[in-house]
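**Q** A predicted structure for the sequence below; I have some questions about it.
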Amino acid sequence: MTYWINTVSRGHVLRGVAGGFTQANHGKPHMLRKMAKDDWIVFYSPKTDYPDGAPLQAFTALGQVTDDEVYQADLDPEFQPWRRGMRFEPCVETPIRPLLDDLDFIVDTSRWGYRFRAGAFAIEEHDFGVIRSAMTPVVPTRRS
């Protein structure tokens, strides 16, 4: 199993959550082909929307790949992006800055944003755990 980060605007992430899919690198297939069924993906959103959204710098969704192969969506003749099926977990949007010191893939916290320029990239299980724990806080139950 591999853990991934996919860098996508919040608006595009929300469309994927609603539709049960992910895209990467503006609909190109190469990174999606590296992913396998049951791999986990954390979505990092530098902006609210692409290309001109407001800065966000937060993890906005996480989920697991549900299919064996990439597929191409037939949206219109000009845009037929490649996708992977996803099962998303309930989570809360989480700013990245409080987590920077705990993430091993961030080598230099003064230049932390550089790593996300790759779009989609693999991370270690430790980093996935840090992010997942922050995004899925335990809600205390009420005692009667």
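**A** Perfect, thanks for sending it. Note that this is a predicted model, so its numbers are computed, not measured. Numbering: from 1, shown residues only.
**Q** contacts and neighbour counts: CA atoms only from here.
**A** OK.
**Q** residues making contact with stretch 31-42?
**A** Identification of contacts with stretch 31-42 by Cα atoms under 8 Å, 6 or more residues apart in numbering yields 1-6, 23-25, 59-70, 82-84, 120, 128, 131.
**Q** one more time with 7 Å, if that's ok
**A** Outside stretch 31-42, the residues that touch it by Cα atoms under 7 Å, 6 or more residues apart in numbering are 1-6, 24, 61-68, 70, 84, 120.
**Q** Can you tell me which of those are buried?
**A** 2-6, 24, 61-67, 70, 84, 120 (16 or more other Cα atoms under 10 Å).
**Q** Looking at these, which are in strands?
**A** Counting by DSSP state E, the part of these found in strands is 3-6, 61-65, 84, 120.
**Q** does the residue nearest the centre of the chain count as helix, strand or coil?
**A** Residue closest to the mean C-alpha point of the chain, counted by Cα atoms, centre = their mean, is Phe43 at 1.6 Å. For Phe43, the assignment made with DSSP: H, G, I helix; E, B strand; the rest coil gives strand.
**Q** alright, now check it against this:
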Amino acid sequence: MIHWIAVISRAHARIAAASGFLQVCHGKAGPLRRTRAGDEVFIYCPREGMGAGDVLKRVEFRCTFDDDCIYSVEQAPGFTPFRKDVSFDKGFQGVAIHDVAGLELTASPQWGLLARRGFFTISAHDAELLRSHDRAAR
């Protein structure tokens, strides 16, 4: 299993959670092709809206890929993004990224540059820290 971070606004992440899909990097297929069924994804929401709204800096959702099928959907005229189906962890409460001590991800002050990629891997250590921080908050 590979552990991923998807950087998505909270508004868009809520749509994905309600619909059971994940769409990353403005709908590009390439990042999704690197994933496999069972891979775990934490959705990091830097802001409420895409480039606007309240600053959040929170890991808001956790999900896993259901299968390896990538498909496209016409979301708007001229915009046909690629998606994969995921199952969301309905019990995941979310956490402010800086509230999780010991993350390798945020150890570098330049970690925000990595987040600009929009979709990237994290270590199993960081994934476990995010899951255990969530369990402790319940």
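**A** On my side now, so go ahead. Values in this document were obtained by computation on a predicted structure and should not be read as measured data.
**Q** Between strand 3-7 and whichever strand or helix holds Asp134 of the second structure, find me the angle.
**A** Assigned by DSSP states H and E, Asp134 of the second structure belongs to helix 124-137. Per axes from the mean of the first three to the mean of the last three Cα atoms, to 10 degrees, the angle that helix 124-137 of the second structure makes with strand 3-7 is 70 degrees.
**Q** Identify each buried residue in helix 124-137 of the second structure, please.
**A** Buried positions in helix 124-137 of the second structure, judged by neighbour count with 16+ other Cα under 10 Å: 126-127, 129-131, 133-134.
**Q** Then stretch 87-100 of the first structure?
**A** Within stretch 87-100 of the first structure, the residues that qualify as buried are 87-88, 91, 93-96, 100, counting by 16+ other Cα under 10 Å.
**Q** could you pull out the helices for the second structure?
**A** 10-19, 30-33, 111-115, 124-137 (DSSP state H).
**Q** export the ones you listed to CSV and tack on distance to Leu105 of the second structure?
**A** Listed next are these as CSV, based on distance: least, Cα to Cα, whole Å:
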stretch, distance to Leu105 of the second structure
helix 10-19, 20
helix 30-33, 19
helix 111-115, 7
helix 124-137, 7
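**Q** Which of these sits closest to Ala52 of the second structure?
**A** Proximity to Ala52 of the second structure (Cα to Cα) singles out helix 10-19 among those, at 10.5 Å.
**Q** mean per-residue distance, that closest one to the first structure?
**A** Taken over the aligned residues, the distance from helix 10-19 of the second structure to the first structure averages 0.4 Å (mean Cα distance after the TM-score superposition for the first structure).
**Q** Return the list of helices and strands in contact with that helix.
**A** In terms of contacts (3 or more Cα pairs under 7 Å, 6 or more residues apart in numbering; DSSP states H and E), helix 10-19 of the second structure is packed against strand 40-49.
**Q** Could you tell me the angle between the direction of the strand it packs on and that of helix 10-19?
**A** Orientation of strand 40-49 of the second structure against helix 10-19 (the same axes, to 10 degrees) gives an angle of 130 degrees.
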